[in-house]
Every structure is written in structure tokens, then in C-alpha cells.
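Visitor: Dropping a prediction and its sequence here:
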Amino acid sequence: MVAEWKGADEAYALALQKSQFISRDAFMGVLTESEKFWVGLQPFLLMRGYKLRPRYQPDWTPSWLKPKEIGRDLYSFEDALSLPRPGLIDAIRQYDGAKVVIKCIDTSTEELPIYQYLASPELMANPRNRTAPLLDVVLLPNDDSQVLIVMPQLLQFNQVPFRRIGEIFEAFEQLLQGLEFMHDLNVSHRDACYFNLMMDASKVVPRGFHFAQRWTNDGVSLKFRWRARWSVRPVPYHFIDFGISRRYPAGLKDVKDTTRLGQDRSAPEYVRPEPYDPFKADVYQLGNVFLKVIEPYDPDGLEPFLALGKAMTSPDPNGRPSPAAALQILDGMDKRLFKCRIWRPWLTWGEKFEISFCGVNSLV
């Protein structure tokens, strides 16, 4: 934060001409409490080999408040970008320059032991395991109530459009494999929902993307260069966030649960008072994701995915296929169709031509 100065009011008025939604606190570089938490940890994280963005350095001065920059659009500066979620921050791993995400979690939950279990070297050697890699666990100094976990910086799995039937098949297959793998270990994710499904975008977005502005390469430029998944396949997909996951005793059958949490609480069994099967609720949640993914596309060629999504979201939990059965349904698809293009209905003929033959890749 910068102290008030004589011309602050005039400078803020200029900023409002560029964007009327900028608060005075944002203009003056006032950090939120969750951001201050990370600033306080910056020296410790740097010692551990993780470098935070300039905004989170203890001696940070907002770039737009430097005398030569007064009057420019606030959001033409990378350090104006705040954190999209508290408890999460992006960083650079110093020894190799890799982009990572650091998450602060409570040690009172089962998130860390479940994540460590699923991401153990033995289990990660299984190709069906779609758990996001766990790169590091960092104990906080003088605080046993929280711990930091370090993961690769992954992109939300549906951030860029699907262009071919085979791309959707690959994503759905991997996610079902991951769910099946967890269920085989008697682990229920309990939040197998849209924002917990990610992809390794290192080949899809080779220039990288900004953690706080995922639709940009650098957080500032409106140009976003990416490649169609089909051209760089296979693209790895992953599950994240085991904050409400449960690991049940090995061999325990007929598991029942009563917790009703997570992003998607629309499963019919969630509104009933009696305990429910959490594994079948996982299937319902993932099926809803599948339906949401294919909804904005022309349906031609996507009918098998639509049928699968409807089966997975059956009002009767016993009528839903297991992940293994859902994979069998997918495997029965005509693979000759995988190269076929899929389109969002609002695209014009010219836009389709540019995408198909001119290498244009927009986010529409």
C-alpha cells in the first residue's frame, strides 16, 4: 500500500476514466487480509525455493503509481491482479522455473492424508490415477493448524473449447478412469465437480497462462495463444481438492454417508434425510459435469455423451452406471468419428473456416 499524497485524488480520478469499477483501495494498492497472509510468508517461501509475484513482495510499490505511469489503465499492469481465491497463490519454483500453485489447508481435515495417499509414488504409477501431482508439503513455522501443499499450475479442464469428438472422449475417459481408481481404493471424492477438474495445459498453452487471468498468457495482453487438444494429444486431466473427500476402510461394503457438501448439491439423495451412497453421488456429480460440457455444442455426433450423462444423473442412484460400466459405454463408441469437428451453434461459417483451415483459435 502506498501512503496518500497530494495528487492522489487527481490520479484516482484519471484511473476512474479508464475503469469506473476501480475502488480507491485497489487503486492505492491496499491488499486483502488473505493477500497479507502470503506477503507475511514471502521470505519463508523464498527460502524454501518458491518465488511469489511482485505484488506479494514485502517492499512492493504498485507499478501504476509510479510518476511516469499515472493515468494509465490499472489493469495494463500485471501486479494489479489480485488472487482469485483466498488460500491459494501462484509461485515460481526457483530451481527449474516451473509454475506452481500453493494451497493452505487445515490440518484438522483429511485433505492432506488423502491427497498424500492418492499421490504416493506407488499409486501414481497406475495410469488410471488422475490425481494432480503433489510436489511438496511445507510445514508452517510456529503453526501446526495449517500446512501448505504445492501442486503444478493446472488449467481448468474446460477453459478452452473442445474442437473434435475425440477430445471430449479423451477428457471423459480419463476422468472416469480417475473416479474408478479412487472408488477401487474406497475413496469418495464427494466433490467431483466442475471446478475440481483440471488439465495439464503445458502442450495446449505452451506459452503458459496467468493464474489470476486464465484466459491470458501473461495476465495483461488480450491475445491468448493456444493449440487444439487434438493436435497435441494426449492431454492429461486431473482431479484436485480433496477437502471433503473420505477414505473408507478397505473392504468396507455398502458405504453410507450423511454429509451434503460440495459445488453440486442437486443429487436427489441430497434432499432425502436418510444416508446415501457417496460413490453413486460422485457418479451423479461427474455426470452433471459431462452434460454441462456438451450443452453449448451442436448435438450432432455427441449423442453418446448425452446418453451417458443422463444415465449418470439418473434420479435413482441404483440406475446409475458405475465408473467401470460408464467406461465400457464410452469404449463402445465408433472411434472413426473422433476426428469429426464439433461446433458451438453461434459460430459463423467464416469463423468455422478460420478455425479449420487458418489456424485461428479463439475462445468461442
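Guide: Good, I have the coordinates. Numbers count the residues shown, from 1 in each chain.
Visitor: Going by C-alpha atoms from here, please, whenever you check contacts or count neighbours.
Guide: Fine.
Visitor: Show me the strands in the chain, by range?
Guide: For the chain, the strands defined by DSSP state E cover 50-51, 88-93, 98-106, 136-139, 146-152, 155-156, 187-188, 197-199, 237-239, 246-247.
Visitor: Tell me which of these approaches residue 278 most closely.
Guide: strand 187-188 (6.3 Å; Cα to Cα).
Visitor: and the end-to-end length of stretch 229-241?
Guide: Stretch 229-241 stretches 24 Å from its first residue to its last (Cα to Cα, to the nearest Å).
Visitor: go on, stretch 18-27?
Guide: Using Cα to Cα, the end-to-end distance of stretch 18-27 comes to 12 Å.
Visitor: ok, now stretch 310-327?
Guide: 15 Å.
Visitor: can you check stretch 175-193 too?
Guide: End-to-end distance for stretch 175-193: 11 Å, by Cα to Cα.
Visitor: Quick check: residue 254 vs residue 277, distance?
Guide: Distance from residue 254 to residue 277, counting by Cα to Cα: 7 Å.
Visitor: Would you mind telling me which of these two has the busier surroundings?
Guide: In this view residue 254 and residue 277 are compared by other Cα atoms under 10 Å, and residue 277 has more residues nearby, 16 against 9.
Visitor: structure B:
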Amino acid sequence: MLLNIMMFAKDLYTEPYHPVERHMKRDFRGFASHYTRTQRPPMYYFIDFGLSRQYDASEKTPLEYPIFGGDKTVPEFQGNTDVLLNPFPTHIYRLGGVVREFIDKNTGFESLKPLVDAMIQNDPSARPTMDMVVKHFDLVRQQLSTWKLRSRVPARDESLFETLYLGATHWRRRIGFIVKRTPAIPRLQA
């Protein structure tokens, strides 16, 4: 679920920010200076493996009783839960649900909708494998222009003021990235 994905961005802010109002300095004496995720790419982590199981790599279709997590919408868990199931399609469903939640709150991700729809199908056997998801995602990403990759991600419920203000600051930053030839997709350092 979304709460199990964390971002580590130690270099994103140049000074401490307020824990509730991240755009403000800790003492509320102005805005907190920060870099963008393009300028200082953060690391993302999956956390909370308390219900996880580990399988031998040779075991392609392990069978387990359903393991209930934060996402209560998993179709195969709605009926008889005394049946052994392959947990991997459930993971695909749950990851698709996280991406769907992000898409539902923001605009500009229409190109991912077919992939997400495939991931959240009711029939677990019809869902793609993780290798197929990665390949499909890479194909979608490769088809996106630099212009699209640099575009702002507006929330569906943002106000006109937010749209104008955030749009103006985005364009100022975007032009700077173009002039400096900063890649649209940041290069991660190991």
C-alpha cells in the first residue's frame, strides 16, 4: 500500500523544514530552500515486510493461504480464504492499486492506465508477471517525449491559484533545466 513506500531524500532540503508545513522553515520565518527530485534524486524504499514470506528462487509458483495486508480490495480474498494461492499475482494487484491511487489523484498519467488495468484485473491468472510489468513500463517510458517527462504533475483537485502559482514556478525551473541540459530522468548514483 502507499504507506509502505518511503522516500529518502537527505539532500533535497538545504535547511530543516517544519515537520507539518514542509514548504516553511522550521521557525516559520520564510520558505524552506530545497532542490527538486530532478536535481537531487531521492531513493525510494518498500518497507514493512512483517507479513512477508521468502521463497527459493527455483519456486516459481509457491502456494500460500491468503495474507491480508493493508489493501482489503484484493479480489481473490473476497471469497473462500481457505484456498492455497500463488501470492505473486496478489503483489501485482497491490502494486497496481498503489499506482492507480496516484493516477486517480493526479493528471498526466493516461499512458499508464492500460498497464494498471492489466495489473488490477479480478482474475489473478490474467494479471501480468512482474517481468511483464517492468517491460511494459519501460516501453511506456521510452515512448514519452522529454517534453512530457518534464511536465508538471498537477493534482486533480488543485485550485486555480495553485495551478497558476505552481505552473509559473514549474516553467521557471523547467527552462533552467533545459538551458543546463539537465536530463528529464535523473541519473542515479550508486
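Guide: Arrived safely. Note that the structure is predicted; figures quoted are calculated from it, not measured.
Visitor: what's the neighbour count on residue 96 of structure 2?
Guide: Using other Cα under 10 Å, residue 96 of structure 2 has 22 neighbouring residues.
Visitor: Serialize the strands of structure 1 to TSV and add fields for distance to residue 267 of structure 1 and mean neighbour count.
Guide: Shown next, in TSV, are those (distance: least, Cα to Cα, whole Å; neighbours: other Cα atoms under 10 Å):
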stretch	distance to residue 267 of structure 1	mean neighbour count
strand 50-51	40	22
strand 88-93	28	21
strand 98-106	27	18
strand 136-139	34	14
strand 146-152	30	19
strand 155-156	23	21
strand 187-188	15	24
strand 197-199	19	23
strand 237-239	20	24
strand 246-247	18	16
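Visitor: Let me know which of the ones you listed is the nearest to residue 320 of structure 1.
Guide: Per Cα to Cα, nearest to residue 320 of structure 1 of those: strand 187-188, 15.8 Å.
Visitor: Just to confirm, what residue range of structure 2 does that closest one align onto?
Guide: Using TM-score structural alignment, strand 187-188 of structure 1 lines up with nothing in structure 2.
Visitor: Including distance to residue 335 of structure 1, could the strands of structure 1 go into a markdown table?
Guide: Putting the strands of structure 1 into a markdown table (distance: least, Cα to Cα, whole Å) gives the following:
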| stretch | distance to residue 335 of structure 1 |
| --- | --- |
| strand 50-51 | 44 |
| strand 88-93 | 39 |
| strand 98-106 | 35 |
| strand 136-139 | 39 |
| strand 146-152 | 32 |
| strand 155-156 | 26 |
| strand 187-188 | 31 |
| strand 197-199 | 22 |
| strand 237-239 | 20 |
| strand 246-247 | 36 |
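Visitor: who wins for proximity to residue 291 of structure 1 among those strands?
Guide: Proximity to residue 291 of structure 1 (Cα to Cα) singles out strand 197-199 among those, at 14.3 Å.
Visitor: Check the mean deviation of that closest one from structure 2.
Guide: Superposed on structure 2, strand 197-199 of structure 1 shows a mean distance of 1.0 Å to its aligned residues (mean Cα distance after the TM-score superposition for structure 1).
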